[in-house]
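Peer 1: Sharing a model prediction with you, sequence too.
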Amino acid sequence: MASLFHLVFCFSFLFCLKNTFLVLGFHSNSVFFPISKDAATLQYVASISHGTPPAPTNLVVDLGGPFVWMDCDSGPVSSSNRLISSCSVNCSRAKFHDLESRGEKGCNFNTNCNVLPYNGVTGLTAEGKLVEDILAVDSVDRLQVGQVKAVDHFLFSCAPTFLLQGLARGAKGILGLGKASISLPWQLSSSIGHSQKFTLCLSSSNGVVSTGNGDPIFGTKITRSLLYTPLVTKKNDYFINVQSVKINGKRLAIDKSMLLGTKLSTVLPYTTMESSIYAIFSKAYVKATESMNMTRVAAVSPFELCFNSQEGVENSRLGPVAPEIDLILQSEMVKWKINGRNSMVRVSNEVMCLGILDGGLEQSSSIVIGGLQLEDNVLEFDLGSSMLGFSSSLLLKETSCSNFLQDSQLKQLM
């Protein structure tokens, strides 16, 4: 009898969950949100529009964020904003990936759903209320370009104002892209009915994040040239498996057991390596620069390896000619190439520094690939098949992430 009850409950839950998503009257191949880079914090800020009347809101992009959260106390009040009950299916969905809340017992129809919005920049967490509202999206498909549509019942969390600490000036919260059932890509995939994918293309100026099929925005020439590697999720973060590291084609003497997972992050501005890995990497990198007659100069915080940019350094369309870094993935044929544009940071007219840092002995991931190394790379997160498609530097293809929204059909929406 108990098993029959549980079976009926499961079917009822799935039915409610299914109907939770049947809220739209349109289908789209892709929707997108423009992203800009904040010069002061080096954070990537997406622009969304939500509420009634629609209000533009800037949110810091966090690949590992489980959902969208924002400060609801400042700015205009939305007439369509509605609190979610602690007994609702949506509350259960929101807490499914929240290990600190999943153990809560029971519910009360008179209480609101509390969740824990997380600031990935500062590491701060606070209690927030789960709400739903209307989200405006820029829809793109083969028949219609630039159609602004409304997503009803979009779930996000209201958070206390102090949680904005550390975010870019003007940002009102976090745009979570993690693998959770109420993250931005999962909600839009379920609501609009397109594939469980999102594509990220960051830039030092203007980039874009899109959900669904990336072809209408990035073009089939780009999307069909991507290399693919298995995508591993831990909690809400995305990881890839790096088998080895090469500098100028020479494999580093890093034991494979030390490479326990490489995390992708949009909240760290630069790649960091666990100290024992960084020690091997930095020694080999300095040796490679010496063979290229690059002149080392005094370190400039937070960087350790800095060089005279006017002596022994040529420039190319891939940025300064510096040692080439390869992250070898499942085979020698599948590697993520990092050239000077994605490795060097110009700190003055005379000095450039390596934008790869020592993450310390306590860093939980062996390597964390940060924002600089992600820029001008098309990154396709296929959540359905757990694969990551990546392009390496688009500069090799004589384009960049800042170009995609400059198309004459799309720039009107920027």
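Peer 2: Nice, thanks for sending it over.

Peer 1: okay, CA-based contacts and neighbour counts for the rest of this
Peer 2: Will do.

Peer 1: Could I get the contacting residues of the most centrally placed residue in the chain?
Peer 2: Centroid-nearest residue in the chain, with CA atoms, centre = their mean: residue 63, separated by 2.9 Å. Residues in contact with residue 63 (CA atoms under 8 Å, 6 or more residues apart in numbering) are 176, 177, 178, 237, 238, 264, 265, 266, 267.

Peer 1: Quick check: the second one touching residue 64?
Peer 2: I take that to be residue 177. Yes: with contact defined as CA atoms under 8 Å, residue 177 reaches residue 64; the gap is 6.1 Å.

Peer 1: Just give me how far the longest strand seen in the chain sits from the chain centre.
Peer 2: Secondary structure of the chain per DSSP state E: the longest strand is strand 145-159. Mean-position distance between strand 145-159 and its chain equals 19 Å (CA atoms, centre = their mean, to the nearest Å).

Peer 1: What helices and strands are in contact with that strand?
Peer 2: strand 69-71, strand 128-140 (3 or more CA pairs under 8 Å, 6 or more residues apart in numbering; DSSP states H and E).

Peer 1: hang on, the earlier thing: could you check how far the residue nearest to the centre of the chain is from residue 12?
Peer 2: According to CA to CA, to the nearest Å, residue 63 stands 32 Å off from residue 12.

Peer 1: and here's the other structure:
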Amino acid sequence: MFLFIQLFIVLVLAFISYEQQAVVAVWVPAYSSAVAPITKHTDAAKDLYSLEITAGDVQLHFLIDIDAPLAWHQCIVKWPLSPAKCPKNEYCATYIPCNELGCSDIRMSYSYESPSCMPVNNKTLLPGAECTCPVNVANPVTGKCLHVALSYDEFYIKTSNGRNMLSEIYGGYPNSGCAPSSAMISFPKNVTGVIPFSRSKYAYPSQLVDPLKNILALCLPSTTAAPGVLLFGDTPYYLLPHSDVDVRSLLSYTPLLEHPSSFGYFIGINSIVIKERSIDLPMNTTARISTIDPYTTLRTDIYNRVVQRFIKVTKRIPRAEPVIPFSLCFKSFSNGTHSGLRVPDIDLHLQGGKKWTISTANSIKQITKDVACLALVDVGAKSEPAIVIGTFQLEDNFIVFDLVNSTFGFSSSLLHKQTSCSNFNFTLTN
């Protein structure tokens, strides 16, 4: 009898162990890193960057926005019990009723607020259904406010090894908004949505299974001819032709800062140094990293001092008439997509003692064959934050948002390493 009891206990424990393993197998992600190509677009009012997204059976391109709190895109909101079929080549999403908790949560904490926003209401109805949940979002191209209908979605990013990475919030939470096709008029061709990578709980990192959400890396391409790269997870990132060089070995790190009224990413800048002359900044000067603003913007007091210093160190270069939005331009010649000028580096001295170098490729914009300009913009005397680092300064720089350690990693220009954001050999860790 005693042996029978022992055997019974062993079988029970084995069954429990098997069940636990089965449960674990359900939740462990299939891979701990993922990579997807970034496309550069130059056919809108400003250069923008997108990822290819799979929504349902439809392939879409969404703009990358690391500030936006919520994904939104062109689609049709649909009542789940509606007998009507979704039109061919369109994407239909299940709407969120206005009386659900998720609706009030987004409106109170995540909806975009601006004087240009019309008040939202619950009067929008679907045939045979309850009221939908309109919320405010910002068009990243025009800056204008628009209403989108909150919805449930299933998004997939196609990774470099052919896998699809699921991004769906389970448990009844909304994760996207449906917008009319008219909202996409200002977007680049074939781009029909916005995908957020901010700190918002409705943004992409919060929707990914651990450990993918812990680390986000971006490398924006400087050309439309070849893609850049977006990566999730902590894995080696190899450069070509240096296939044995892990990009992480090139990175310096500075603390990531939080802003009380933004879901974006901020770093602290102590000073700006140009040819060994330091331009000290006010205490606690912060800079926001942007994937939407095309050029770095500076508050007027900082901008004037930087430009005055740059005028002195480039006094031998012939001047050209200013080209909006730039105030300092030079006579130049083009060399492909890059300026033929060579100017002193602009060094950002950051919190923690690290230095981020902005070299000629990221400071001088070739406007015409004969004119190039300092790609910095005066954003006004009352700008907050004082500095926004734009995409032109980020191109061909490898940057990492490490949400585990709350640090920002940066490489400075990869061109100095005889490579670029379009020359990666991706190795995924399973």
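Peer 2: Sure thing, it's come through. Bear in mind that the values here come from a model prediction, so they are computed numbers and not experimental data.

Peer 1: Which residue, other than its chain neighbours, is closest to the residue nearest to the centre of structure 1?
Peer 2: Closest residue to residue 63 of structure 1 apart from its sequence neighbours, by CA to CA, 6 or more residues apart in numbering: residue 177 at 4.7 Å.

Peer 1: do residue 35 of structure 1 as well
Peer 2: Nearest to residue 35 of structure 1 is residue 46, by CA to CA, 6+ apart, at 4.3 Å.

Peer 1: and that neighbour, what pairs with it in structure 2?
Peer 2: Applying TM-score structural alignment, one finds that residue 46 of structure 1 aligns to residue 50 in structure 2.

Peer 1: Tell me which residue of structure 2 lines up with residue 211 of structure 1.
Peer 2: Residue 211 of structure 1 maps onto residue 232 in structure 2, by TM-score structural alignment.

Peer 1: how much distance is there from stretch 351-365 of structure 1 to the middle of the chain?
Peer 2: That offset, for stretch 351-365 of structure 1, works out to 19 Å (CA atoms, centre = their mean).

Peer 1: Hmm, I typed the wrong one, I wanted stretch 238-252 of structure 1.
Peer 2: So, by CA atoms, centre = their mean, the centroid of stretch 238-252 of structure 1 is 21 Å from its chain's centroid.

Peer 1: and it, which residues are buried?
Peer 2: By neighbour count with 16 or more other CA atoms under 10 Å, stretch 238-252 of structure 1 contains the buried residues 238, 239, 240, 241, 242, 243, 244, 245, 246, 247, 252.

Peer 1: okay, and the helix or strand just after the longest strand of structure 1 goes to which residues in structure 2?
Peer 2: Of the helices and strands lying after strand 145-159 of structure 1 in sequence (DSSP states H and E), the nearest is strand 173-176. Mapped onto structure 2 using TM-score structural alignment, strand 173-176 of structure 1 spans residues 193-196.

Peer 1: Show residues contacting that stretch.
Peer 2: By CA under 8 Å, 6+ apart, the list of residues contacting stretch 193-196 of structure 2 reads 60-74, 184, 203-204.

Peer 1: who wins for proximity to residue 301 of structure 1 among the helices and strands packed on strand 145-159 of structure 1?
Peer 2: strand 69-71 (32.1 Å; CA to CA).

Peer 1: what does the very next helix or strand once past the closest one correspond to over in structure 2?
Peer 2: Proceeding N to C from strand 69-71 of structure 1, the next assigned helix or strand is strand 82-83, under DSSP H and E. Counting by TM-score structural alignment, strand 82-83 of structure 1 lines up with residues 94-95 of structure 2.

Peer 1: for structure 2, longest helix please?
Peer 2: The helix spanning the most residues in structure 2, taking DSSP state H as the definition, is helix 2-27.

Peer 1: helix or strand for residue 373 of structure 1, which one?
Peer 2: Going by DSSP H and E, residue 373 of structure 1 is part of helix 371-374.
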